[in-house]
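>>> Predicted model follows, preceded by the sequence.
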Amino acid sequence: MAVDQQAVRRHLSEFVSSRRGVEAYVEPPTNVTATTVILIAHDGEWTRRAAGSRQAAFELAAGLGVPVYDVLQTGYPSRMREWNSRQRGKS
């Protein structure tokens, strides 16, 4: 399945421009998903989009002007888990 790079870039750009302290994490492909980029804001709010390939993911994140990390090397920041926990508590 092809990735609509324009739609992905637009979504991620909007996320970056509307939140503070955003960092990008490149996630490896799995059996059911392509390589993805996950953006995580200062408060742990996050969004994820398919990027097509590892190289495309790093290029996309770098083009957004945010720090970019390989999640296999860094893991996910604790603020993301904390945000997820807060969201579950709201339901």
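Happy to help now that I have it. Numbers count the residues shown, from 1 in each chain.

>>> Please count neighbours and contacts with C-alpha atoms only from this point.
OK.

>>> need the contact list for Ser78.
Contact analysis of Ser78 by Cα atoms under 8 Å, 6 or more residues apart in numbering lists Gly44.

>>> distance of it from Ala41?
Separation of Ser78 from Ala41 (Cα to Cα, to the nearest Å) stands at 12 Å.

>>> now do Leu72
19 Å.

>>> what about the two, which has more around it?
Per other Cα atoms under 10 Å, whichever of Leu72 and Ala41 has more neighbours is Ala41, with 20 against 11.

>>> Could you check how many residues crowd around the residue lying closest to that one once chain neighbours are set aside?
The shortest distance from Ala41 to any non-neighbouring residue, by Cα to Cα, 6 or more residues apart in numbering, is to Val22 (4.1 Å). By the measure other Cα under 10 Å, the count of residues near Val22 is 23.

>>> At the geometric centre of the protein, which residue sits there?
The residue lying closest to the centre of the chain (Cα atoms, centre = their mean) is Ile38, at 1.2 Å.

>>> Structure two is appended below for comparative analysis:
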Amino acid sequence: MGLFDALRRKRGKERPGTLRQASKQDTSHLDEWVNSHTGVEVYFEPRTNTTNSTVVLVAHDGEWTRRRIADFESAISFGKKRQIPVYEVARVGYPQRMRDYMAKQKREGRG
């Protein structure tokens, strides 16, 4: 058995260089997060060469989470079902409260 054989088996069915798709666990996490935070907005991040499409959920205080999503239409559908706004990061950028939250976490040694 070669050194990398064990690593290849752990990868499962994914081929090297393929991007992981959005899963039910991703959607479940997003639902739970929306239900446990207030003032949530959705920020869609388009697919890149290294990552699939994602959404960043940002709460009123700047706390945030990121998960994969199929595409922009799925992000819009997600927002409509939960009656929360959806923005495209490429058009509007990230909200200042998110940057402030990350800076505060860094100052406090948590980020």
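Arrived safely, thanks for sending. As the structure is a prediction and not an experimental result, all values here were calculated from the model.

>>> What does the TM-score come to for these two?
Overlay of the two chains. TM-score (TM-score structural alignment, normalised by the length of the first structure): 0.89; 90 aligned residues with a Cα RMSD of 1.2 Å.

>>> picking up where we left off before, can you find the partner of the residue nearest to Ala41 of the first structure in the second structure?
Alignment note: Val22 of the first structure maps to Val40 in the second structure; criterion TM-score structural alignment.

>>> What lines up with Pro77 of the first structure in the second structure?
In the superposition onto the second structure, Pro77 of the first structure corresponds to Pro95 when matched by TM-score structural alignment.

>>> Let me see the contact set for that match.
Neighbour list for Pro95 of the second structure: Gly62 [criterion: Cα under 8 Å, 6+ apart].

>>> That one and Leu7 of the second structure: what is the separation?
With Cα to Cα as the criterion, Pro95 of the second structure and Leu7 of the second structure are 40 Å apart.

>>> any idea where the helices of the first structure begin and end?
Using DSSP state H, the helices found in the first structure span residues 5-18, 54-63, 71-74, 78-89.

>>> Tell me which of the ones you listed sits most buried.
helix 54-63 (a mean of 18; mean count of other Cα atoms under 10 Å).

>>> so what corresponds to Arg10 of the first structure in the second structure?
By TM-score structural alignment, Arg10 of the first structure lines up with Ser28 in the second structure.

>>> what sits against its match?
Here Ser28 of the second structure is in contact with no residue (Cα under 8 Å, 6+ apart).

>>> which residue sits closest to Ile76 of the second structure, ignoring its sequence neighbours?
Ile76 of the second structure's closest residue in space is Val86 (Cα to Cα, 6+ apart), at 6.2 Å.

>>> give me the number of residues near the aligned partner of that neighbour in the first structure?
Mapped onto the first structure by TM-score structural alignment, Val86 of the second structure lines up with Val68. Val68 of the first structure sits with 21 neighbouring residues when counted by other Cα under 10 Å.

>>> list the contacts for Val68 of the first structure?
Contact partners of Val68 of the first structure, counting by Cα under 8 Å, 6+ apart, are Glu23, Ala24, Tyr25, Val26, Phe58, Ala61, Ala62.

>>> Fine, thanks again, bye for now.
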